[in-house]
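Asker: Sequence and predicted structure are below.
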Amino acid sequence: MDQPFKPDRRQLLAGATLLLGASHWPVFASTDAIEPQPYFASVKRAVEQLAAMGQPIADADMARLASLFSREDAEAVIAAEALLERYTLARVTLDKGGMGAAALGGAKRHLVEQGWTAFLVRVSNPSSLTQAFEIYSGSAMPARMFPQASKFAAEQKAYLADTVRKEALIERMWLMSQIEASPVLSGNVVEYKIATIYSRDRGRKTGRLGFGAGILQDNPTWGAVSRASVANPLVTDFVSQPSRDIQLQILDDDGVGCMASLMIHDANKHIYPPQVMRLAPDLAFQPHIYRADGETVRLPDGEYHIMVRRGPEYLVQRATVRVSASDARIAVRLKRWIDPAKWGWYSGDTHLHAAGCAHYMLPTEGVAPETMIRHIRGEALSVGEVLTWAGGYSYQKQFFSGAAISPEARLEHPQLQAANNADWKPMPTPKDRESMLRYDLEISGFPSSLSGHLILMRLKELSYPGTHAVEDWPSWNLPVAKWAKAQGALVGYTHCSFGMIVGTNALPNYEIPTFNSVGTNEAIVGVTHGAVDFLAGCNGPPAAELNAWYHLLNCGYTLMMAGETDYPCIVPSVDSRPGIGRTYVKLPQRPVDDAGYSAWVDGLENGHLYWGDGRTHFLHFTVNGRESGKQPLAFVRASNVRVSATIAAMLELTPSPETVQNASEEPWHIEHARIGNSRKVAVELIVNGVAVKRQEMLADGSLQQISFKEKIDRSSWIAMRVLGSGHTYPVFVTIGNKPIRASRRSAEWLRTCVDALWNEKHSLIRDTELADAAAAYDHARQTYDRIIAESDLT
């Protein structure tokens, strides 16, 4: 075995001078101040991290370093400095304010197209700073490119920044950089950090990099902006090697090509394509992308972990793939655990957005139907209700047609995609027509919004009569709801738990909510005028969503409850996607095109539905053979009934970190229903809002037969639920042709809520509308007083 090389100090200094040149000599001038032990600890961490990231230093250099680690003396420091120079991108000296002066290191500045390359950065820290060490890409524009309009503003106009042609701006933004692992400085005089550089493009490009400690500041308009950005950045040329366009084969459970979501990351947890470098239809606020069978994604050679999903009715597919010249293809065969369509159930999400919240506000960045349809198809939804609201209203209203559409999933702005080096070709699939969009309206950001956000489905006209801007609309909801009903629309109150949370999770409960938000609110008034069809939830605590609905059902109202997501606004930060809350409607055939959409909405309106997180399915729910819906099951006298259901539910065998994380952010998720450490959930029989019986069920995806017997001695409603995962619409039962007056206490609760609601909201109503609003609230009071008088049971 060769003996370790042990040059003396003079030889090392001479060699370093020859290697680096006179201009590099200042790097070594202060080596006497470097303490060997902490220095080598930093070097060891850095080279181990490079190895863990798949970019180890050469074996011979690693062997040389190993011998230097064991010595930990001044000569070893100098030798290590000379050796590490060939892997160092930049040598940075920090002043006492954290500003970094950088010089080029000796590393070859080779990158890879649409991939990450790791480099060492040598940090000289004479002031012993302990802030986070930072790197920023000094491009022509900040990282977020363009200002974002406030999502809470009223009518938004399309903002065009400095130019109507953004290709040139986008082309310049090819470089991204970050400090890996722990960026916090140790305070040592010299240490090494790992910087990774992402290149969007191939070929030779000039890049600008800046460095500092504790200098990046978050700006609400522009994102992360450095106060060092006015300083001269380190400017150098990079050469990026080309990557490959990977052909995707994505087949549904039946072997037919389809759309699905893919989350792609490498062993270092870098996501591909990087989120902040995306343009629609690949969106920056979600880690996954949507691709169809036959489409492509560009990746460098290497190993990747792929997670493929298509909504909660499918098993998650995971694979590790290696991309190389001999294998530039990824093939996926999806697998369902349940197909509700075989039972006649078709899913929809009643609350999606294409602008505002996390979406872009600029027309040239999306989001148009061509992008939204990818989400609907990729989550296997039959229907997606895309609701225009005040955010982006001026631009988004152009997509309203008064009909359902199933557009081609083409690129919205090919010229911008080309400028972003992402000009892949969209491909149709045989499954495309199974999903459709309908553009409608949410009353959010309008003058009446604080009375509750309305969902208006199946509108024929989008603008309220006599209005020229959002600000002209009514300042309370009932006029808007009546206008929508007059044109055949369905009216619902979305994210119904908002302002309805009280100090208990009991169901039903009788605490009076604050009504200080935008949930159920004025629904308790509008329902007495026949102007409310449904409440919508699955994005709030179940007790807060269900309580008012239960009380209204107890008073004889037959309004529905629908599943919704409110994508991309009220969605989990780790799993932002449509269809987290779903409504399943029963139809004799698959809904296709506008006629299919109308049939789906008719089914919802008539109560042929169940809803939830898509992990619990009530495939056949009956009371004495009668399916759920508004047509009651009539008896002359008190009778025993048989309640039966075919149910399937899916829990993972044991909770995974991903499932636990998702459940922590999703109020409706079957993980909440898990009984202890088992794979069981409780199926509850609900009569007039009370869970009267329960059975435990194995949630392994298999079909389970559940049945109950119950005596019904007064007009009632009967439903089943797996709390926090799924719920049926009721079967209504009448005894002696009497209306449902299941609980005087429910009517009293609603009557008290009308007063509380008026006290909270009346000061927000225009003076010119106040008299009409007061009369409408009085009508609600009188209605509930009458129901109280008709209710002989508490």
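Answerer: That came through fine.
Asker: Only C-alpha atoms from now on, for both contacts and neighbour counts.
Answerer: OK.
Asker: Endpoints of stretch 526-543, how far apart?
Answerer: 21 Å (C-alpha to C-alpha, to the nearest Å).
Asker: gap between it and the chain center?
Answerer: Offset of stretch 526-543 from its chain centre (C-alpha atoms, centre = their mean, to the nearest Å): 23 Å.
Asker: can you check stretch 317-328 too?
Answerer: Chain-centre distance of stretch 317-328: 27 Å, with C-alpha atoms, centre = their mean.
Asker: same check, this time on stretch 769-778
Answerer: Chain-centre distance of stretch 769-778: 39 Å, with C-alpha atoms, centre = their mean.
Asker: Any buried residues in that stretch, and which?
Answerer: Residues L770, A773, A776, Y777 are the ones in stretch 769-778 that count as buried (16 or more other C-alpha atoms under 10 Å).
Asker: then this one, side by side with the first:
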Amino acid sequence: MSRRASKAVFVLMSMVVCGACPAANAVILKGEVVDADTDQLLAHRIYIRGDNGKWYFPKSASPDGSTVVYEKQRGSNDSMEMHTTLSAHPFAAELPSGRYTVTVERGKEYFPVTRTVTVGTEPVGLTIELKRWIDMARLGWFSGDTHVHRTLEELPNVQLAEDLNVSFPLLYWVTKGFQPPGTGDKTTGDKIQPRLISIDPTHVIYPLNTEYEIFTVNGKRHTLGAFFVLNHKSVFQEGVPPVASIAAKSRRQGGLLELDKHNWPWSMMLVPVMGIDLFELSNNHVWRTEFGFTRFSEAPPAFMNVETDSQGFTERGWIEYGFQNYYTLLNCGFRLRPTAGTASGVHPVPLGFGRVYVKLKDGFDYDAWMQGLDEGRSFVTTGPMLFVTVNNFDAGHVFKQAGRSAAIYSVAGTAQSIHPLERIEVVVNGRVAKTVPARSRKMPSGAYSCKINEKINVASSCWLAVRCFERRPDGRCRFAHTGPFHVEVEGKPLRPRKEEIDFLIKRMQDQIKRNEGVLPEDALGEYHQALEIYRKIARTAK
């Protein structure tokens, strides 16, 4: 049966799913979401809110459909996420008479649509056409969210609604010091196998992943922080701290180690001691809804110039803090690759709101995607798309340069977005080296594009990356950031700034003092180990 022919039975299906007798004073809103170009039904995320402020959650109107309701709110403020993800089938909602705002979104590659709908006493039909503005898979880019707290039952529905290619649910999760994740207090996995779950040929779930997020030590409140082990092959039966044995086991099993938030108390110890692989440039405090974590954990050093207000971090300040911490680590020689994680399932944020896109040459393949993520052939986004090469090489490439003279590197590509670009910057060793004029050209799709064509003169070892920001009517900070490109110049090694390495040394000194008498000697020894690594790096500072 064609989609248009199926409309003839849509009303009947709605009555079956919603009940022939809707709730008193309720009217059936019958709807469908289709691709504006192909007319095909689309999986999607939908918000329905009445003028009275109440949220409503539709259901699939097909016996073959699926529905996942998501209701999360942080405290009593406006940081809330109230949506439904629906499979590619018609839907129905029971609504009292009144006026409603209906918003439909699908990941990052379609324009969102908002409609005002008035419901009277008769059933209302609604068709929403979503217009694709970019097709990332056709361009060889595939997305992932590496910090996920959704269930295996929910993920097939949610990933298709968000068009997210790869997810890593952290089904093994422990918050108590020394407790093994296999019996973790937050663990929801049961005999999880290290086998890829395929939703369809380009959407997959890798289910065996672990989060160590330590809030108590020996039964007393003492926050250390969090890291993840992704893509490992057996359930970890070791608690932390210390952490070095977990890193070694992850390496043996082909896992990747991901730093959660950069300013947890132990984060700057984990990087040198564990050899952390991935840094979240968009973390689980970056939301579609209002920014909520204005005060969180360790404060930034003054040299980072992080924006704050009377409440603490601004959204832009929090994001910049992450950038500056990442740049500091890169300048110290730690080549972490960028990633993005939402913690959807815990926080008020859709799955994949912040996501990492990885470039693949030959279509989607999970192992190739993991290799690309590990190599840094990627960019992180909360909105814009960023396609950049340096001398025709992708992000993650390492250039070897003779030390006799400087060389010119060509930074080329485009930044694209559904909003005009506010600014595009080429960052070298953590400083803005070039600002690209944000001359946004409107494309036939209705989105905006800005060319990047800059030359960077390199005389000593460095890394460089490109970042861009949208100019949005609501003033929110939405960005994209490439993985770094590295240039190794013979005889002229990369050197951190003194203020950067001093920050890392002080962080370790403060944490050693804080943890004395609380952590066992072998765990405290890892902080001393990190301190010595940083002190050695400090000898090369400029």
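Answerer: Sure thing, it's come through. Since the model is a prediction, treat every value here as computed from it, not as a measurement.
Asker: Any idea what the TM-score comes out to?
Answerer: Scored by TM-score structural alignment, normalised by the length of structure 2, the superposition of the two chains gives a TM-score of 0.74; 452 aligned residues with a C-alpha RMSD of 3.4 Å.
Asker: follow-up on the earlier one: so which of the buried residues of stretch 769-778 of structure 1 belong to helices?
Answerer: L770, A773, A776, Y777 (DSSP state H).
Asker: ok, now which ones touch the second one?
Answerer: Contacts of A773 of structure 1 were listed using C-alpha atoms under 8 Å, 6 or more residues apart in numbering, and they are W476.
Asker: counterpart of it in structure 2?
Answerer: Aligned counterpart of A773 of structure 1 in structure 2: A523 (TM-score structural alignment).
Asker: quick one: its match and T540 of structure 2, what's the gap?
Answerer: Distance, A523 of structure 2 to T540 of structure 2, using C-alpha to C-alpha: 28 Å.
Asker: In structure 2, what range does stretch 219-231 of structure 1 match?
Answerer: Aligning stretch 219-231 of structure 1 against structure 2 (TM-score structural alignment) gives no matching residues.
Asker: any chance of the buried residues of stretch 769-778 of structure 1 in TSV, plus distance to S463 of structure 1?
Answerer: Formatted as TSV, the buried residues of stretch 769-778 of structure 1 follow (distance: C-alpha to C-alpha, whole Å):
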residue	distance to S463 of structure 1
L770	22
A773	21
A776	23
Y777	25
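Asker: So which of those is the closest to D713 of structure 1?
Answerer: The shortest approach to D713 of structure 1 among the buried residues of stretch 769-778 of structure 1 belongs to Y777, at 33.2 Å (C-alpha to C-alpha).
Asker: okay, now L351 of structure 2: neighbour count?
Answerer: By the measure other C-alpha atoms under 10 Å, the count of residues near L351 of structure 2 is 28.
Asker: Count the neighbours of the spatially closest residue to it that is not a sequence neighbour for me.
Answerer: Nearest residue to L351 of structure 2, sequence neighbours excluded (C-alpha to C-alpha, 6 or more residues apart in numbering): S344, at 5.2 Å. By other C-alpha under 10 Å, the residues close to S344 of structure 2 number 22.
Asker: repeat for the one 5 residues further on
Answerer: Close neighbours of V349 of structure 2, defined as other C-alpha under 10 Å, add up to 28.
Asker: got it, and the one 5 residues further on?
Answerer: In terms of burial, G354 of structure 2 registers 33 neighbours under the definition other C-alpha under 10 Å.
Asker: What residue in structure 1 is paired with it?
Answerer: With TM-score structural alignment as the criterion, G354 of structure 2 lines up with G581 in structure 1.
Asker: cool, G413 of structure 2 as well?
Answerer: Under TM-score structural alignment, G413 of structure 2 pairs with T646 in structure 1.
Asker: Next one: its match relative to K680 of structure 1, how far apart?
Answerer: Taking C-alpha to C-alpha as the measure, T646 of structure 1 falls 16 Å from K680 of structure 1.
Asker: which ones are touching A412 of structure 2?
Answerer: Contacts of A412 of structure 2 by C-alpha under 8 Å, 6+ apart are V388, T389, V390, N391, N392, K451, I452, N453, E454.
Asker: Can I get these in TSV including distance to Q511 of structure 2, secondary structure and neighbour count?
Answerer: Below are these laid out as TSV (distance: C-alpha to C-alpha, whole Å; DSSP: H, G, I helix; E, B strand; the rest coil; neighbours: other C-alpha atoms under 10 Å):
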residue	distance to Q511 of structure 2	secondary structure	neighbour count
V388	39	strand	25
T389	40	strand	22
V390	39	strand	21
N391	42	coil	13
N392	43	coil	12
K451	45	strand	19
I452	42	strand	23
N453	44	strand	14
E454	42	strand	16
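Asker: mapped onto structure 1, which of these hold?
Answerer: Checking the contacts of A412 of structure 2 against structure 1 (both residues aligned by TM-score structural alignment, their matches' C-alpha atoms under 8 Å), the contacts still present are V388, T389, K451, I452, N453.
Asker: now for the last one: what does it line up with in structure 1?
Answerer: Read that as N453 of structure 2. Aligned counterpart of N453 of structure 2 in structure 1: S707 (TM-score structural alignment).
Asker: Now its match. Nearest residue, chain neighbours left out?
Answerer: Per C-alpha to C-alpha, 6+ apart, closest to S707 of structure 1 is S644, 4.1 Å.
Asker: isn't the one you found right up against Q705?
Answerer: Yes. With contacts counted by C-alpha atoms under 8 Å, S644 of structure 1 reaches Q705, the gap being 7.4 Å.
Asker: Mutual contacts of those two, please.
Answerer: Joint contacts of S644 of structure 1 and Q705 (C-alpha under 8 Å, 6+ apart) do not exist.
Asker: Tell me where the stretch 301-450 of structure 1 has helices.
Answerer: In the stretch 301-450 of structure 1, the segments counted as helices under DSSP state H, counting those that start in this stretch are 369-378, 393-396, 414-419.
Asker: E748 of structure 1 is nearest to which of those helices?
Answerer: Of all the helices of the stretch 301-450 of structure 1, helix 393-396 sits nearest to E748 of structure 1, with 39.7 Å by C-alpha to C-alpha.
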